[in-house]
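Student: sequence and predicted structure are below.
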Amino acid sequence: MARPIPPKHSKRRAIGVTLIEVLVALLVLSIGLIGVAALQANALQANHGSQLRSQATNLAYDITDRMRANRQDALNNAYVGEYDAVTCPNDAADLPSLTGSLAERDITEWRVALACGLPSGRAQISRSGDEFTIRIRWDNDRLAEDESEEVEEFVTRTEI
């Protein structure tokens, strides 16, 4: 019995199809890697935003603890006011001098922490009866999706 001879053209077509399959696979892989990179960038932004919110929470609790430790001055409104962050010092020689009452020193130290912890940080402490409201705001334009989200705010209320 004679063996059939395969056509010569089928081998050439198989080689070309394999090359196209490899190119399509590379295209799909590259699109997937771009998606993973975008996902990683979004995760880093969300992590940075979370870190700033945690810092604002810690700053609010810090001033609350200072007010509780100096309760009489807190009840005399020594901590009430609006505060912009001072410049974050590069070393100990750049720290502002701590003079005045305990409340004034607390506010000075807190403003330094506000400057070092939050971009363009500012705060407001207000009082209504025995309840104090602490508002901390910072610049969030790097993470904002529109202009309404450019300033982030953390608010806490406590009784002294």
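Tutor: Cool, the structure landed. Numbering: from 1, shown residues only.
Student: C-alpha only now, for contacts and for neighbours.
Tutor: OK.
Student: assign Ala78 to helix, strand or coil.
Tutor: coil (DSSP: H, G, I helix; E, B strand; the rest coil).
Student: quick one: the helices in this protein?
Tutor: 9-69, 71-75, 102-117 (DSSP state H).
Student: for these, which one sits closest to Glu152?
Tutor: Of all these, helix 9-69 sits nearest to Glu152, with 8.5 Å by CA to CA.
Student: show me what that closest one is packed up against.
Tutor: helix 71-75, helix 102-117, strand 131-139, strand 151-159 (3 or more CA pairs under 8 Å, 6 or more residues apart in numbering; DSSP states H and E).
Student: ok, structure two:
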Amino acid sequence: MCLPLKSPGCRNSQLGFTMIEVVVSLLILLIGLMGVISMQYLALKQINNTHLRSQVAFHAQSMADLIRANNSRPLGADDLQAWEQQLAHDIPSAKGEVVFNTGAAVSSAVISITWPERQLHNDVEEQTFTVTARLGE
């Protein structure tokens, strides 16, 4: 057994890493980094979807508040157009619809917003958020 690494009688002493060890360790590091990058990408996609959903909920609630502020009467074309423009400004691919149900004793308005959302494997899936606002007493 050779204790000093550079002694003249020691021919099989290992002085450093071999190229194969370096390549294997870099490959393991690369696989780990790719996993971290893909998790970050998925997290960013989900954050974007969450932001879209909160914007949709905000716009649906703002329309319900606008209808209630109008004393539960159907809104004019200008109010609906302004709401749709604001919705298109915040979520360009979203479509909004408001339907008034006045046949029952308690009338209501159904507010629906539809938008495309990216899913796990970059599949675009259409989402719909619907709010039914009871109007009157």
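Tutor: Structure received. Model, not experiment: these values are computed from the prediction.
Student: tm score of chain vs chain?
Tutor: Once superposed, chain against chain, the TM-score is 0.76 (TM-score structural alignment, normalised by the length of the second structure); 123 aligned residues with a CA RMSD of 2.3 Å.
Student: need the helices of the first structure in a markdown table (columns: mean neighbour count).
Tutor: Shown next, in a markdown table, are those (neighbours: other CA atoms under 10 Å):
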| stretch | mean neighbour count |
| --- | --- |
| helix 9-69 | 13 |
| helix 71-75 | 16 |
| helix 102-117 | 19 |
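Student: for Ile134 of the first structure, which of those helices is the nearest?
Tutor: Judging the helices of the first structure by CA to CA, what sits closest to Ile134 of the first structure is helix 9-69, at 6.5 Å.
Student: nearest to Thr133 of the first structure, out of the helices of the first structure?
Tutor: Taking the helices of the first structure one by one with CA to CA, helix 9-69 is closest: 9.6 Å.
Student: tell me the angle that closest one makes with strand 151-159.
Tutor: Helix 9-69 of the first structure and strand 151-159 are oriented at 40 degrees to each other (axes from the mean of the first three to the mean of the last three CA atoms, to 10 degrees).
Student: now distance to Glu147 of the first structure too, for the helices of the first structure, in JSON lines please.
Tutor: Below are these laid out as JSON lines (distance: least, CA to CA, whole Å):
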{"stretch": "helix 9-69", "distance to Glu147 of the first structure": "16"}
{"stretch": "helix 71-75", "distance to Glu147 of the first structure": "36"}
{"stretch": "helix 102-117", "distance to Glu147 of the first structure": "23"}
